[in-house]
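Q: Predicted model and sequence follow; I will ask about them next.
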Amino acid sequence: MAGCVDVRAYAELNDFLAAESRDLAVRRAFRPHQTVKDVIEAMGIPHTEIDLILVNGEPVDFAHRPRDGDRIAVYPAFETLDIPPVARLRPAPLREPRFVADVNLGRLARLLRLLGFDVTWASDAEDETLAFVSREQERFLLTRDRGLLKRRAITHGLFVHADRPFDQTVEVVRRLDLGGQLAPFTRCLRCNGPLVAAPKAEVIDRLEPLTARYYDEFGRCTECGQIYWPGSHHPQLQSIVKAIGAEL
């Protein structure tokens, strides 16, 4: 046994802790080989949720080895700190916000596609596959599985706190500040393929009578052929945009 440290988590990182450990310094034992990343993740906080670690008031990286009696403060992304500028732990933001969602977030994937985001999802994807896709295709991994986010290979990940798909969608867009990048009706909700304009004459035989009567602009998925038009899913889209506080 190397000793003990006091660890304090801030803001939403407390959601990963037991009720009795929130918003206070928690005494944690550690072994000589353990890093601050090991100590913090043992408490239940995935490294992908952490933006800054201070040890005795000084910023450190995940590989830092603590000493007996150290005071460790852990902060999430976008936390406002009244200290001089410091190097943050999160990797540089991905150039293009793309996602891979775990098997339990299929409805979230669908709603993010409605907003125009590139989201891969499969109902039978294994954890190893999700981690591989996230790393190799440079996609944010969206999950409610803390253990999955603790995998060393995953650098861009987001633990989704909300339970309802609508709330999950608003949470993801707000936390990653994506309100200015919405592009509705550019992605297929079914398969994630890009949409292209489709002349009415080419799709009219696939339309319901009222749709054919009242709409003239249509989109077609380049992958599965699904047809979309401005009125489809419009109320749902408007509700999400309003909750986000964005404009189209």
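A: Nice, thanks for sending it over. Numbering: from 1, shown residues only.
Q: Please count neighbours and contacts with C-alpha atoms only from this point.
A: Will do.
Q: in this structure, which residue is closest to the centre?
A: For the chain, the residue nearest the mean C-alpha position is residue 158 (3.5 Å; Cα atoms, centre = their mean).
Q: what residues does the helix or strand hosting residue 241 touch?
A: Using DSSP states H and E, residue 241 sits within helix 234-244. Contacts with helix 234-244, where a contact means Cα atoms under 8 Å, 6 or more residues apart in numbering, come from 114, 115, 166, 169, 170, 173, 174, 179, 184, 247, 248.
Q: ok, and here's another one to check against it:
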Amino acid sequence: MDHFPITRTAFFRFYEELNDFLQEEQRKTTFSYEFIGTPSVKDSIEAIGVPHTEIDVILINGESVDFDYRMQGGEYISVYPVFESFDIISLVHLRSKPLREIRFVVDVNLGKLARKLRLLGFDTMYNNNFKDEEIVKLSLKERRIILTRDKGIFKYRAVTHGYWIRNNDPKKQLTEVVKRMQLENSFEPFIRCSNCNELLNPIDKELIKDRLPKLTFLYVDDFMECKGCRKIYWKGSHYEQICKLIDELKVG
């Protein structure tokens, strides 16, 4: 006599930004999810389409559980994002401790965002040849937050800190990251090269006279040089643009 696998059903509800990953009919409502066997709640959540890096707390029938909880069927499961603001002190946090120093590694589709983050002073690794495996290794080795437009990178179980960028426009992407991670008071502009991410050092303009436009040499006194690619920076039109950008980010 043939035995057919038993299909079980659980009921999920995802909150706030996690709804961005769901089908339209699943958003901001409780929906049923069918499965076979006893998969982990983490595997079930990712099968639905939500990356585990976006999740901080899971409640099953009102009780906090970790990613390894084995599904039995009949559960009512509430899933909350990393930055959801409610009292979760007594619950099981699924993320490792927050990163004390904010550092990023971004995927190959986010080069303009990387440059903007560097202009604000954030240590941001980017290379248009990065493979997913390299990004994950950098994230783990150097404790960097992964910023990506590719949800597939979150299928790596080792990933602990990552964020999927919703917007396509680089300026909106920057605003999204700043607001989502509450970085408004962490800006250190004009300390890092937007080209290669190395720190900038003051340099005497007489030492770089032959590398400057004549009028710039005459009317500007303070210069910074990247210790990596040796690009020269001074307070020109880009300086005013960055100051305006910072004001908009802090107000907006």
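A: That came in fine, so what should we check first? All values derive from a computational prediction rather than experimental measurement.
Q: hmm, back to that, what does the residue nearest to the centre of the first structure align to in the second structure?
A: Under the alignment (TM-score structural alignment), residue 158 of the first structure pairs with residue 163 in the second structure.
Q: picking that back up, can you name the next helix or strand after the host helix or strand of the residue nearest to the centre of the first structure?
A: Using DSSP H and E, residue 158 of the first structure maps to strand 157-159. On the C-terminal side of strand 157-159 of the first structure, the nearest following helix or strand under DSSP H and E is helix 165-175.
Q: And that following helix, what's buried?
A: Using 16 or more other Cα atoms under 10 Å as the test for burial, helix 165-175 of the first structure gives 165, 166, 167, 168, 169, 170, 171, 172, 173.
Q: cool, stretch 188-199 of the first structure as well?
A: Neighbour-count burial for stretch 188-199 of the first structure [16+ other Cα under 10 Å]: 188, 189, 191, 192, 193, 194, 195, 196, 198.
Q: What of stretch 205-221 of the second structure?
A: Quick answer for stretch 205-221 of the second structure (16+ other Cα under 10 Å): 205, 217.
Q: that older thread, tell me the angle the helix holding residue 241 of the first structure makes with helix 165-175.
A: For helix 234-244 of the first structure against helix 165-175, the angle by axes from the mean of the first three to the mean of the last three Cα atoms, to 10 degrees is 40 degrees.
Q: Mind putting the buried residues of helix 165-175 of the first structure into CSV with distance to residue 104 of the first structure?
A: Shown next, in CSV, are the buried residues of helix 165-175 of the first structure (distance: Cα to Cα, whole Å):
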residue, distance to residue 104 of the first structure
165, 10
166, 14
167, 15
168, 12
169, 14
170, 17
171, 16
172, 15
173, 18
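Q: Of the residues you listed, just say which sits nearest to residue 60 of the first structure.
A: Nearest to residue 60 of the first structure among the buried residues of helix 165-175 of the first structure is residue 172, at 27.2 Å by Cα to Cα.
Q: Which position in the second structure pairs with the closest one?
A: Aligned partner of residue 172 of the first structure by TM-score structural alignment: residue 177.
Q: Would you check the span in the second structure matched by stretch 133-146 of the first structure?
A: With TM-score structural alignment as the criterion, stretch 133-146 of the first structure aligns to 138-151.
Q: if I read this right, the match of residue 158 of the first structure contacts residue 52, doesn't it?
A: No. Using Cα atoms under 8 Å, residue 163 of the second structure makes no contact with residue 52, being 10.1 Å away.
Q: just the helices in the first structure please.
A: Taking DSSP state H to define them, one finds helices in the first structure at 36-42, 106-114, 127-136, 146-149, 165-175, 200-203, 209-214, 234-244.
Q: Find me the equivalent region of stretch 206-216 of the first structure in the second structure.
A: The aligned range for stretch 206-216 of the first structure in the second structure is 211-221, by TM-score structural alignment.
Q: Between its first and last residues, how far does that stretch reach?
A: Length of stretch 211-221 of the second structure, first residue to last, Cα to Cα, to the nearest Å: 14 Å.
Q: for that stretch, the distance to its chain's centre please.
A: In terms of Cα atoms, centre = their mean, to the nearest Å, the centre of stretch 211-221 of the second structure is found 39 Å from the chain centre.
Q: what's the answer for stretch 67-79 of the first structure, then?
A: 22 Å.
Q: what does stretch 9-19 of the second structure give?
A: 21 Å.
Q: what do you get for stretch 135-148 of the second structure?
A: Using Cα atoms, centre = their mean, the offset of stretch 135-148 of the second structure from its chain centre is 10 Å.
Q: which residues are in contact with it?
A: 99, 102-107, 109-110, 153, 156, 158-165.
Q: how about 6 Å then?
A: With Cα atoms under 6 Å, 6 or more residues apart in numbering as the test, stretch 135-148 of the second structure has contacts from 103, 104, 105, 106, 107, 161, 162, 163, 164, 165.
Q: for stretch 62-73 of the second structure, same thing?
A: By Cα under 6 Å, 6+ apart, the list of residues contacting stretch 62-73 of the second structure reads 8, 9, 10, 38, 39, 40, 41, 42, 58, 91, 92.
Q: redo that, cut-off 7 Å
A: Contacts with stretch 62-73 of the second structure, where a contact means Cα atoms under 7 Å, 6 or more residues apart in numbering, come from 8-10, 38-42, 58-59, 91-92, 94.
Q: Just the terminal-to-terminal distance for that stretch.
A: 15 Å.
Q: Would you check the span in the first structure matched by that stretch?
A: Under the criterion TM-score structural alignment, stretch 62-73 of the second structure matches residues 57-68.
Q: Residue 13 of the second structure corresponds to which position in the first structure?
A: By TM-score structural alignment, residue 13 of the second structure lines up with residue 8.
Q: Which of the buried residues of stretch 188-199 of the first structure fall in strands?
A: Secondary structure from DSSP state E places 195, 196, 198 of these in strands.
Q: shouldn't the second one be in contact with residue 221?
A: Yes. Here residue 196 of the first structure lies in contact with residue 221, judged by Cα atoms under 7 Å, at a distance of 6.5 Å.
Q: what about residue 110 of the second structure, distance to residue 197 of the second structure?
A: For residue 110 of the second structure relative to residue 197 of the second structure (Cα to Cα), the value is 14 Å.
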